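# structure of the sequence below:
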Amino acid sequence: MLSTIVVPNRNSWRHCRAKAALGGKHGLKLLTIDQLAARLAGGFLQPIDPEHLATAVKESIGLGLGELDAIKTLPGFQRAAANSLSKAWSAGLSLENEAKAAIDPATRTRLEALALLEREVLARLPKNELTPNDLVARALGRIGFARVLFGPIEVQGRTEMSPVWRPLLAALARVTEVAWVAEARRVPPWLTEMDVKTLERAPERPARRAISCASPRHEILEAMRWARSLLAKGIGAHEIAIATASPAGWDDHVLALAATANIPIHFIHGRAALDSAEGQLAAALAEVLLRGFPQRYSPP
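Below you'll find the predicted structure:
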């Protein structure tokens, strides 16, 4: 049976794909909300690719950008500008309309500069990549095809959804079954205004234990001991997770101690190619292909 799960990010997409494969589920689509909007909008339309957005911002810096001219050459401006545009689009804002509606002169000047940057960026993006507002508008025009394209829809792994996507979610709920799988998460209050079924469960209350550690390496050592103790009790490896808000600072210690403990660790956020012997070999080969072998001068 055809059905669709709306996931929040790529890691969730991988998890749901593996779970569906193990369960032998056929006819299941896994999409982010922007991919769902693009699919419903039709044609070859796509959400804006972050790399294309960064390139378009970089190309626009050479032009006159009003108030932004004073800071456009500073380090980090390109990233900040791309993030600002993405956040404005996710909020469903039209920078041009916001600039016209601004009362304070300083605010209007700043918004006009951002609107100018937005126009220049959009002019340099591929024609089939649309902003969230445009994707939603086109998707709403084809909302009658939603049941055929997606079947019942489940929204998983979210505590919130950007304002720009909410009208699409409300329209989808009128033509097909839409469920918000909150589980133990908070249900956003605006969802009660829609014909969306919410699936909740009481939060788990696991036993907590705190260990004082002297360094990041010590933290990983204790985490490895904890994981090994669970494995010794017969708990499946797929049920054990070592998590932190930002794992990059611990990756090197995990790699070193995982090899020592003989526990294979899967990095859900990915690993650098140079962390493995194969990756280092590939990098060395690429260096030779790009630069050639070093030539030593031999005197006659």
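# contacts, neighbours, all on C-alpha from now
OK.
# in the host helix or strand of Val136, what counts as buried?
According to DSSP states H and E, Val136 maps onto helix 132-141. Buried residues in helix 132-141, counted by 16 or more other Cα atoms under 10 Å: 132-136, 138-140.
# between those, which sits nearest Glu287?
Of all those, the one sitting nearest Glu287 is Pro132; the distance, using Cα to Cα, is 40.7 Å.
# what sits against that closest one?
For Pro132, the contact set (Cα atoms under 8 Å, 6 or more residues apart in numbering) comprises 34, 47, 89-90, 92, 164-165.
# ok, 10 Å please
With contacts defined as Cα atoms under 10 Å, 6 or more residues apart in numbering, the neighbours of Pro132 are 33-34, 37-38, 46-48, 86, 88-93, 138, 164-165.
# okay, and which of those residues map to strands?
With strands taken from DSSP state E, the overlap with the contacts of Pro132 comprises 46-47.
# from the contacts of Pro132, list just the buried residues.
For the contacts of Pro132, a burial check counting by 16+ other Cα under 10 Å picks out 33-34, 37-38, 46-48, 86, 89-93, 138, 164-165.
# quick one: the strands in this structure?
With DSSP E applied, the chain shows strands at 3-6, 28-31, 46-47, 129-130, 153-156, 178-183, 197-200, listed in chain order.
# closest one to Pro105 among those strands?
Closest approach to Pro105 among those is made by strand 129-130 (30.4 Å; Cα to Cα).
# how far off centre is that closest one?
For strand 129-130, the distance from its own C-alpha centre to the chain's C-alpha centre is 17 Å (Cα atoms, centre = their mean, to the nearest Å).
# what does it rub up against?
Residues outside strand 129-130 that contact it (Cα under 10 Å, 6+ apart) are 38, 44-49, 52-53, 122, 135-136, 138.
# turn those residues into a markdown table, columns for distance to Pro105.
A markdown table is the format used below for these (distance: Cα to Cα, whole Å):
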| residue | distance to Pro105 |
| --- | --- |
| Ala38 | 37 |
| Phe44 | 41 |
| Leu45 | 37 |
| Gln46 | 36 |
| Pro47 | 33 |
| Ile48 | 31 |
| Asp49 | 33 |
| His52 | 32 |
| Leu53 | 29 |
| Leu122 | 25 |
| Leu135 | 32 |
| Val136 | 32 |
| Arg138 | 34 |
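# another sequence for comparison is provided below:
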Amino acid sequence: MAAMIRLRTSIVGGPLAFQMRRAAAARANECGLQVLTLPNLAARLASGFRSPVPSEQLDRAIQQALAAGGFREIEKVRHLPGMTRAVSRALRKVWDADVSLRSTGPKNARLSDLALIEDRVRRELPLATALPIDLRDEALSKMRHAARTIGPLTVDRLSWIAPLWRPLIDALAKEVSVEWIASPHAETAWFAGRIVRPPEVDRPAPAAVSCADPHHEVIESLRWARLLIASGIARPDQIAIVSAGTTPWDDHFRALAPDAGFGLAFPHGIPALSTRDGQRCAALADVLQHGLNQQRLRRLVSLCLGERGAFESLPANWLASLPRGATLSRPEEWRRAISAAAANDASLEGGLGALPIVDILARGISAAAEAAPLVLHGRALQLWQSALRSAPPEAIELSLRSSRIESDHDAADVRGVVLGTGAGHRAATARPTSRADGPPLASPAGQRLHRSGSRSVERDPRSRSSRRSRPSAFPHRRRGSDRRSGALPWAPKRAGKPRGPKPSSGRPAGRAALESARSGARLERGRSHHGPPAGCGAA
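Predicted structure coming up:
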């Protein structure tokens, strides 16, 4: 039976496409199919015991490389908040552009610093993991095993492939059959294999609507999805709600999801602070960064009870016995208050066990690494440690604010509507009905985005200036990706494009780069009847 299974491989892009393709293969009983991303393809060909370096390990190795010092240009800024994240992004851009830092000369100080960091990171990584550029080179050296380990290869609906992986695809085309299911908008000029174009189908023009603010957009998006489901036009697994950046809408979607009547999947992750584990981390950060007092410690204890932390061994009512009006901002005040309560009630003597914890918390943010294992456990502790890796302890609140954790809902669930980031994510999945929420025009970033219609100007976190990325070095810009995929090449049967809210000045907002010249209907915030969904024949 094993000899009858025909091994073949499908390459997808992004976590959403990965989940959807695996679910479709399982439902269709496609035995012998490997669903991989490009880094996993290189790892599979290089060795069965090698894997791409996870983001957590890469950030930890970069943090250690920066701590070693000895840089020419970034020495003065290596301790600034966000430096680990900035270096990680810079290295990934260099790797994706297929630029070898080993071959760079000493003339460019910044590239010399990046080369030094890359060399230190390479030495810090475990033997089982490898940098993307090293993994690609190792896979090219094992190309003779492609027929047995990879089999016929299909690049499934990717609109763009980074230059790093192009030599690998070209080399595979000489060993096995390689085809690329690509839209006419995809960049395929370099590809030497077989290109498969999807069939042309008729589709209605997308309809545009204008909403008051992100909360209003979320309400209208859920109304739109619910009406499609209730009227039988589309199933939940055929609907996607996407945006260039989901941050302004995530909290609103999370708050309104229980009343939507259908599941919502967040393949890009959910904001950590919207979960109980994130709130435990926020409560600890509040105590350490803003000072110890009774109110902050009560919040921390109430959130951490039942988590097998240091507070579990204390009497159940030790906090209730303390005077509510007392500030208790110093360890000696806590000692007097607990001792006085224990003198009145002998069962509260165990409350004195809180004093070592209070002493550590009173030391402030310098005790961030020491205090976390005492009060946090499981996913909350992992989230705290991850936030400390991406920023110094003094910036822990900013780091937690930008942290995301994996959603509990599977994007492949047939009962759920998918929320995604970027038009490329939606184009890489089989969701024929989609809605693209506009950027937050109320924010300065949203106003700049709409005025320029461009995202090619990227701010370098390692410098004070903002400059344009050079096409030769960074050819894959977010705006270009969205334009290739934002033309909706996979012909959704119905599509809605709500325009963003008005800026604070009240004047009409500019149009997004993906939006056509079509005029959009304005939706009132308090309307009770919303009519047919966008793209379904509404006037």
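# drop the TM-score for these two in here.
For these two chains in superposition, a TM-score of 0.86 is obtained (TM-score structural alignment, normalised by the length of the first structure); 291 aligned residues with a Cα RMSD of 2.7 Å.
# just give me the closest of the contacts of strand 129-130 of the first structure to Pro294 of the first structure.
For those, with Pro294 of the first structure as the reference and Cα to Cα as the criterion, the closest is His52, at 36.3 Å.
# any idea how far the residue lying closest to the closest one once chain neighbours are set aside lies from Asn83 of the first structure?
Taking Cα to Cα, 6 or more residues apart in numbering, and ignoring the residues beside it in sequence, His52 of the first structure has Leu125 as its nearest neighbour in space, at 6.6 Å. Between Leu125 of the first structure and Asn83 of the first structure the distance, using Cα to Cα, to the nearest Å, works out to 16 Å.
# so between the two, which is more surrounded?
A direct count of neighbours by other Cα atoms under 10 Å for Leu125 of the first structure and Asn83 places Leu125 higher, at 18 against 15.
# export the buried residues of helix 132-141 of the first structure as JSON lines, with columns for distance to Leu281 of the first structure.
What follows is the buried residues of helix 132-141 of the first structure, written out as JSON lines (distance: Cα to Cα, whole Å):
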{"residue": "Pro132", "distance to Leu281 of the first structure": "42"}
{"residue": "Asn133", "distance to Leu281 of the first structure": "46"}
{"residue": "Asp134", "distance to Leu281 of the first structure": "45"}
{"residue": "Leu135", "distance to Leu281 of the first structure": "43"}
{"residue": "Val136", "distance to Leu281 of the first structure": "46"}
{"residue": "Arg138", "distance to Leu281 of the first structure": "48"}
{"residue": "Ala139", "distance to Leu281 of the first structure": "47"}
{"residue": "Leu140", "distance to Leu281 of the first structure": "50"}
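# which one of these is nearest to Trp226 of the first structure?
The closest of the buried residues of helix 132-141 of the first structure to Trp226 of the first structure turns out to be Pro132 (Cα to Cα; 44.1 Å).
# that closest one -> the second structure?
Under the alignment defined by TM-score structural alignment, Pro132 of the first structure is paired with Pro132 of the second structure.
# in CSV, list the strands of the first structure along with distance to Leu281 of the first structure.
As requested, the strands of the first structure are arranged in CSV below (distance: least, Cα to Cα, whole Å):
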stretch, distance to Leu281 of the first structure
strand 3-6, 39
strand 28-31, 35
strand 46-47, 36
strand 129-130, 37
strand 153-156, 40
strand 178-183, 45
strand 197-200, 49
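# between those strands, which one is nearest to Trp226 of the first structure?
When the strands of the first structure are compared for distance to Trp226 of the first structure using Cα to Cα, the nearest one is strand 178-183, at 26.6 Å.
# just checking, what packs against the longest helix along the first structure?
Longest helix in the first structure by number of residues (criterion: DSSP state H): helix 105-124. When contacts are defined as 3 or more Cα pairs under 10 Å, 6 or more residues apart in numbering; DSSP states H and E, helix 105-124 of the first structure sits against helix 50-60, helix 77-90, helix 95-101.
# and the most centrally placed residue in the second structure, how far from Pro373 of the second structure?
The residue at the geometric middle of the second structure, judged as the C-alpha nearest the mean C-alpha position with Cα atoms, centre = their mean, is His268 (4.6 Å). With the distance defined as Cα to Cα, His268 of the second structure ends up 28 Å from Pro373 of the second structure.
# repeat for Ala310 of the second structure
9 Å.
# cool, and Leu66 of the second structure?
Relative to Pro373 of the second structure, Leu66 of the second structure is positioned 25 Å away (criterion: Cα to Cα).
# looking at those two, which has the bigger crowd around it?
Just comparing Leu66 of the second structure and Pro373: by other Cα under 10 Å the higher neighbour count belongs to Leu66, 23 against 17.
# what's the closest non-adjacent residue to the more buried one?
In space, not counting the residues next to it along the chain, Leu66 of the second structure is nearest to Arg78; the distance is 6.1 Å by Cα to Cα, 6+ apart.
# which position in the first structure aligns with that neighbour?
Correspondence of Arg78 of the second structure to the first structure, assessed by TM-score structural alignment: Lys72.
# same question for Pro15 of the second structure.
When the first structure is aligned by TM-score structural alignment, the residue opposite Pro15 of the second structure is Arg10.
# likewise Asp98 of the second structure?
Looks like Asp98 of the second structure aligns to Gly92 there (TM-score structural alignment).
# make sure that match is actually in contact with Ala137.
No: the pair formed by Gly92 of the first structure and Ala137 falls short of the contact definition of Cα atoms under 10 Å, at 11.2 Å.
# neighbours of Arg299 of the second structure, how many?
Arg299 of the second structure sits with 16 neighbouring residues when counted by other Cα under 10 Å.
# can you check Gln294 of the second structure too?
20.
# settle this for me: it is touching Ala362, isn't it.
No: with contact defined as Cα under 10 Å, Gln294 of the second structure and Ala362 do not form a contacting pair (11.8 Å).
# which residues sit in contact with Ile268 of the first structure?
By Cα under 10 Å, 6+ apart, the neighbours of Ile268 of the first structure are 10-12, 14-15.
# try it again with 7 Å
Residues in contact with Ile268 of the first structure (Cα atoms under 7 Å, 6 or more residues apart in numbering) are Asn11.
# gap between it and Trp13 of the first structure?
According to Cα to Cα, Ile268 of the first structure and Trp13 of the first structure sit 11 Å apart.
# same check on Cys213 of the first structure?
Relative to Trp13 of the first structure, Cys213 of the first structure is positioned 34 Å away (Cα to Cα).
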